[in-house]
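S.K.: I would like to see how this sequence folds:
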Amino acid sequence: MGTSTVQNPKKCLVPKGVKQLYKATSGDKGTLVTTCCIISPSGVALHPNMVFPQVHFKEHMLKGAPPGTSGLVAQSGWMNSELFARVMQHFVKVSHLAKENPSLLILGNHESHLSITALDIAKDNGVTVLTIPPYCSNCMQLLDISDFRLFQMHNTAIE
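M.R.: So this is what the prediction gives:
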């Protein structure tokens, strides 16, 4: 999911007869930041991981992000195999997963999700990874249909 660093302006209601409306919004186009979210069927969500198109991470990049958000950087701004392995480690650590406490993780079929390192971390910690076939996420990936659609309607432009 992509999140814009510049928010869309909200609609304003004004009393009848007002001829001018002043509204402050940024003229920037902003930057599209890749956001990785993991949410369980019961609605429990891990803190998001945001991938910024930078070489070095700086703490101010997370200003205004939800508390606990992890900041990652990649020159392209896209999730890659190395970063997804870090996301998988975070998922295992926060979820207290082990082979005795198995779980199922449903992912889109992005190439970064299929890295050997990330899959080994999942296997070693009792996580079964199920990927959705390509070009089917719009109807099969439940987060795209429910949670992310609400996010898109209320907060930011998602591309």
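S.K.: CA atoms for contacts and neighbours, from now on please.
M.R.: OK.
S.K.: now the strands for the chain?
M.R.: Ranges of strands in the chain, per DSSP state E, are 2-4, 32-36, 49-52, 70-73, 103-107, 127-131.
S.K.: same for the longest helix seen in the chain, what does it pack against?
M.R.: Using DSSP state H to define each element, the chain has its longest helix at helix 81-95. The contact analysis (3 or more C-alpha pairs under 8 Å, 6 or more residues apart in numbering; DSSP states H and E) places helix 81-95 against helix 116-124.
S.K.: buried residues, the helix it packs on. List them.
M.R.: Neighbour counts over helix 116-124 (16 or more other C-alpha atoms under 10 Å) mark Thr117, Ala118, Leu119, Ile121, Ala122 as buried.
S.K.: contacts for that helix?
M.R.: Residues from elsewhere that reach helix 116-124 (C-alpha atoms under 8 Å, 6 or more residues apart in numbering): Ser81, Glu82, Phe84, Ala85, Arg86, Met88, Gln89, Val92, Ala98, Lys99, Thr128, Val129.
S.K.: any idea how far it is from the chain center?
M.R.: 20 Å (C-alpha atoms, centre = their mean, to the nearest Å).
S.K.: swap in stretch 111-122?
M.R.: Distance, centroid of stretch 111-122 to centroid of chain: 18 Å (C-alpha atoms, centre = their mean).
S.K.: ok, now stretch 60-75?
M.R.: Put simply, stretch 60-75 sits 11 Å off its chain's centre (C-alpha atoms, centre = their mean).
S.K.: do the same with stretch 39-50
M.R.: The answer for stretch 39-50 is 9 Å, by C-alpha atoms, centre = their mean.
S.K.: buried stuff in it?
M.R.: Here stretch 39-50 shows Leu46, His47, Pro48, Asn49, Met50 as buried, counting by 16+ other C-alpha under 10 Å.
S.K.: between those residues, which is nearest Gln7?
M.R.: Taking C-alpha to C-alpha as the measure, Met50 is the one of the buried residues of stretch 39-50 closest to Gln7, at 16.0 Å.
S.K.: to compare against the first, here's another:
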Amino acid sequence: MVRNYIRKTDKRSYTEADLINAVEKVRTKEWTYEKASSETNIPIGTLASRISRNSNHHVGRPTALTKTEEKNLVDLIITLQDYGELSTCDDVLKYATEFVDIMNLKSRLKNGVPTRDWYYGFLRRWKDRLKIMNSTKLEKVRADVTLSTVDGWFAKLHSVLLKLDLFNKPQQLFNCDESGFRDDPGKKKVVVSRDTKYANKIHTGSGKENTTVLLTISATGICLPPYVIYKSKCLYDTWCPRNVIRGAVFNRTESGWINEDTFFDYLENMFIPQTKHIPRPLLLIFDGHTSHLSLKTARLAIENDIHLLCLPAHATHLLQPLDVYTLKYVKAQWRSLLWDYSKKN
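M.R.: As a prediction, this is how the structure comes out:
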């Protein structure tokens, strides 16, 4: 159960910054104790206690993470919001756990992980920069995407392009999207005899095998090598032809779909090396799915001056350039290849 401390005295009317400022002015003899107390409503005893121990640090039990360490998490939450990804309580705890693990700080926390007690304390300590709000509920059905959602997206895109000075710099704008390719050739209209009840087509494969391909293209029309994700527990060399598509990167997950680790690998081993010759900053537009983002991914993007911008949920059929045309065309060609292969084999 979350413990909420109930203050037994009136809430103080001054901030920690007010206290630090008043202490400094008393130390430099700009103010007397009496004037400092009357100007800031800080008790003289509090001022004297802070000065006597020669410290400006906050009184009380030290937090598990220092102020500088917590500031990294605050900056991450705000950065992700700029990307279009809002952080829930579970998301913040996930980022904090990952940070603690990366920085080897588990010994500071009970059971080695941040708890909900820590989460609520964290929000109280950073109430000047963070607050809890109810997110605006988006319609789950794609057909119900509102005009305001579309207008809001383009307004945000305009502000990002303006902020990063990327107008008329199409070589620095990128869009990525993943799509699953099955071994099922799909359906085609066929001509059969009048008494046929089911037009069954025998083809190789189960129709259930799925391979994910993550495609990236710039606003100039340049397509980067694909990032291929197989559904498997192991990645075999025979699955990774090096000379078919130069620069292609291969990976695997148990589900066959992208996750946090594979998106980080995509950014580190495909996108960044392929764009290292392009002036910064870069803008990468992608689906705003939680499986894409993590603390280490955001840090990697920031370190390489890459701004990540998420598309609105349930609107990719309208706003995702690769989804609207490119992948639709590629999949049609893929199914055509499967039909041809099935005929020959």
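S.K.: one step back: now do the longest helix of the first structure against helix 116-124, angle only.
M.R.: Calculated by axes from the mean of the first three to the mean of the last three C-alpha atoms, to 10 degrees, helix 81-95 of the first structure forms an angle of 20 degrees with helix 116-124.
S.K.: and helix 81-95 of the first structure with strand 127-131, angle?
M.R.: Angle of helix 81-95 of the first structure versus strand 127-131, following the same axes, to 10 degrees, is 130 degrees.
S.K.: list the contacts of helix 81-95 of the first structure.
M.R.: 46, 49, 72, 98, 111-115, 117-118, 121-122, 125.
S.K.: now with 7 Å?
M.R.: With C-alpha atoms under 7 Å, 6 or more residues apart in numbering as the test, helix 81-95 of the first structure has contacts from Ser112, His113, Ser115, Thr117, Ala118, Ile121.
S.K.: the second one: how many residues sit nearby?
M.R.: This points to His113 of the first structure. 22 (other C-alpha atoms under 10 Å).
S.K.: what does it align to in the second structure?
M.R.: With TM-score structural alignment as the criterion, the equivalent of His113 of the first structure in the second structure is His292.
S.K.: skipping adjacent residues, who's closest to that match in space?
M.R.: Glu260 (5.0 Å; C-alpha to C-alpha, 6 or more residues apart in numbering).
S.K.: need the counterpart of His60 of the first structure in the second structure.
M.R.: Taking TM-score structural alignment, His60 of the first structure has Thr238 as its aligned residue in the second structure.
S.K.: circling back: so which of the strands of the first structure comes closest to Leu150 of the first structure?
M.R.: Here strand 2-4 is closest among the strands of the first structure (C-alpha to C-alpha), at 13.2 Å.
S.K.: picking up where we left off before, how big is the angle separating the longest helix of the first structure from strand 103-107?
M.R.: Using the same axes, to 10 degrees, helix 81-95 of the first structure lies at 150 degrees relative to strand 103-107.
S.K.: distance from helix 81-95 of the first structure to the middle of the chain?
M.R.: Mean-position distance between helix 81-95 of the first structure and its chain equals 13 Å (C-alpha atoms, centre = their mean).
S.K.: so what corresponds to His307 of the second structure in the first structure?
M.R.: Per TM-score structural alignment, His307 of the second structure is aligned with Thr128.
S.K.: how near is the closest residue to its match other than its chain neighbours to Phe91 of the first structure?
M.R.: Nearest residue to Thr128 of the first structure, sequence neighbours excluded (C-alpha to C-alpha, 6+ apart): Leu104, at 4.8 Å. For Leu104 of the first structure, the distance to Phe91 of the first structure (C-alpha to C-alpha, to the nearest Å) stands at 12 Å.
S.K.: which one of the two is surrounded by more residues?
M.R.: Ranked by neighbour count (other C-alpha under 10 Å), Leu104 of the first structure and Phe91 place Phe91 first, with 17 against 12.
S.K.: please determine how far the equivalent of that one over in the second structure is located from Glu209 of the second structure.
M.R.: Counting by TM-score structural alignment, Phe91 of the first structure lines up with Phe271 in the second structure. Distance, Phe271 of the second structure to Glu209 of the second structure, using C-alpha to C-alpha: 26 Å.
S.K.: so stretch 24-34 of the second structure matches what in the first structure?
M.R.: Alignment note (TM-score structural alignment): stretch 24-34 of the second structure is unmatched in the first structure.
S.K.: no wait, stretch 321-333 of the second structure
M.R.: Under TM-score structural alignment, the match for stretch 321-333 of the second structure is residues 142-154.
S.K.: quick check: buried residues in that stretch?
M.R.: Judged by neighbour count (16+ other C-alpha under 10 Å), stretch 142-154 of the first structure contains these buried residues: Leu143, Asp144, Gln152.
S.K.: do the same with stretch 80-91 of the first structure
M.R.: Asn80, Ser81, Leu83, Phe84, Ala85, Arg86, Val87, Met88, Gln89, His90, Phe91.
S.K.: coming back round to it: go through the buried residues of stretch 39-50 of the first structure and name the one nearest Lys23 of the first structure.
M.R.: For the buried residues of stretch 39-50 of the first structure, the nearest to Lys23 of the first structure is Met50 (28.8 Å; C-alpha to C-alpha).
S.K.: how about the residue nearest the centre of the second structure, what does it touch?
M.R.: Closest to where the C-alpha atoms of the second structure average out (C-alpha atoms, centre = their mean) is Leu293, at 3.1 Å. Contact analysis of Leu293 of the second structure by C-alpha under 7 Å, 6+ apart lists Glu260.
S.K.: and if you look at Pro185 of the second structure?
M.R.: Arg335, Leu338, Trp339.
S.K.: distance of the closest residue to the last one other than its chain neighbours from Ser336 of the second structure?
M.R.: Ranked by C-alpha to C-alpha, 6+ apart and with sequence neighbours excluded, the top spatial neighbour of Trp339 of the second structure is Pro185, at 5.7 Å. To Ser336 of the second structure, Pro185 of the second structure is 7 Å away according to C-alpha to C-alpha.
S.K.: go on, Phe264 of the second structure?
M.R.: 32 Å.
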